[in-house]
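Asker: sequence? don't have it. structure:
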């Protein structure tokens, strides 16, 4: 594979969408072809599964069902979009990937990492991102940003504060265990500070 696979992770309101476009522009200005995608989603089938996962009418969805739907969408995503794009030398940037499953379903839903790891290995084998940006900020600030954004909340955004505290801690724990793959960013700082850190990481990745 000649391209690079970057993933963006973080809690609600962490600024992933804004910085995803910043990364896309930065790479394109340097001659890279870029594919933007998201999870759950990224393919027609994945987007249909996303609709189920975010729909508030399915409030009774069990954590195990949620987990398996996430990986069903991911299996399609990897094989039909991500890997083909990488093989063509493109850089793929995904708004969330498997780290989100560990944080949301593993930690916050209480399924545990040990139940997720075998499914990850089965679906992905040894396929992992080249770099994962973790946008970290206090949960209260993230929720404030979501409220200011307006609009209707989805099934996940309606969860309580303790849920998102567990999500945040799970991301930080995973990053601490594999610092070579993760770039943790203080998303509470001004945007230009966040983006200067992103550029430094992109420059390192471009040199590899």
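Answerer: Received the coordinates, thanks. Keep in mind that this is a model prediction, so the values were computed, not measured.

Asker: From now on I want contacts and neighbour counts done on CA atoms only, so please keep to that.
Answerer: Will do.

Asker: Quick one: residues contacting the residue positioned nearest the centre of the chain.
Answerer: For the chain, the residue sitting closest to the mean C-alpha position, by CA atoms, centre = their mean, is residue 96 at 1.5 Å. Listed by CA atoms under 8 Å, 6 or more residues apart in numbering, the contact set of residue 96 reads 7, 8, 9, 38, 39, 40.

Asker: Next up, a structure to set beside the first:
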């Protein structure tokens, strides 16, 4: 089984890479999805977040108010560290369970899609680390266009992550996400072909 860590700066193209790998046959474990699941209504994770950041981060329906929480953590590194200390261990355990299930189902290439892979010290936990990279200015443009953020908010989102040099320094493979989607998918296809040569059974699930 080939374990891959996939990461990249926000709006660099990581989601495109993950989607392509899934279509090619990889088992993709989305840690963003797991991060939402571990703070679902009624969960111990949500209870811990509310205790740390106040009941104002929980809606009247008992759900996590992501906007309220984001207002506290995106511009405050210490608050972000407190949040990570609560959520990341829960996500790690959930990811371990998903990986075991994928392997039991016959998957031979398992990709962990982790936005904060470098920030959480997981760079050495995989057989191969793939980083999707794109210029910061382009990523800000994408965030403003696709998510309705102001430029200031977009730059704050970038600042909340590891800098590009830190990600690239630990990468085994760097994919260029600055071009068209089709260009990025071509790079993924080429990488998949390399994996298939190394792990012949990995070309299909």
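Answerer: Perfect, thanks for sending it. A quick note: this is a predicted structure, and the numbers were derived from the prediction, not measured.

Asker: Quantify their similarity with the TM-score.
Answerer: In this superposition the chains share a TM-score of 0.65, using TM-score structural alignment, normalised by the length of structure 2; 170 aligned residues with a CA RMSD of 3.5 Å.

Asker: The residue nearest to the centre of structure 1 corresponds to which position in structure 2?
Answerer: Using TM-score structural alignment as the criterion, residue 96 of structure 1 maps onto residue 114 of structure 2.

Asker: Other residues contacting stretch 17-33 of structure 1?
Answerer: With CA under 8 Å, 6+ apart as the criterion, stretch 17-33 of structure 1 contacts 8, 34, 36, 89, 90, 91, 93, 95, 195, 198.

Asker: The same query, at a cut-off of 6 Å, please.
Answerer: For stretch 17-33 of structure 1, the external contacting residues (CA atoms under 6 Å, 6 or more residues apart in numbering) are residue 90.

Asker: where's the residue nearest to the centre of structure 1 relative to residue 190 of structure 1, distance?
Answerer: Here the criterion is CA to CA, to the nearest Å. By it, residue 96 of structure 1 lies 22 Å from residue 190 of structure 1.

Asker: And for residue 159 of structure 1?
Answerer: According to CA to CA, residue 159 of structure 1 stands 27 Å off from residue 190 of structure 1.

Asker: Looking at these two, which one has more neighbours?
Answerer: Taking neighbours as other CA atoms under 10 Å, residue 159 of structure 1 and residue 190 compare with residue 159 leading, 12 against 9.

Asker: counterpart of the more buried one in structure 2?
Answerer: Match for residue 159 of structure 1 (TM-score structural alignment): residue 156.

Asker: Then residue 36 of structure 1?
Answerer: Using TM-score structural alignment, the equivalent of residue 36 of structure 1 in structure 2 is residue 28.

Asker: Its match contacts residue 103, doesn't it?
Answerer: No. With contact defined as CA atoms under 6 Å, residue 28 of structure 2 does not count as touching residue 103 (11.6 Å).

Asker: got the residue ranges for the strands in structure 1?
Answerer: 5-10, 34-38, 91-95, 131-136, 182-186 (DSSP state E).

Asker: Return the most buried member of those.
Answerer: strand 5-10 (a mean of 25; mean count of other CA atoms under 10 Å).

Asker: what range in structure 2 matches that strand?
Answerer: Residue span in structure 2 matched to strand 5-10 of structure 1, by TM-score structural alignment: 3-8.

Asker: Please list the outside residues in contact with the matching stretch.
Answerer: Counting by CA under 6 Å, 6+ apart, 14, 110-115, 126-133 sit against stretch 3-8 of structure 2.

Asker: and if we set it to 8 Å?
Answerer: 14, 18, 109-117, 123, 125-133, 167.
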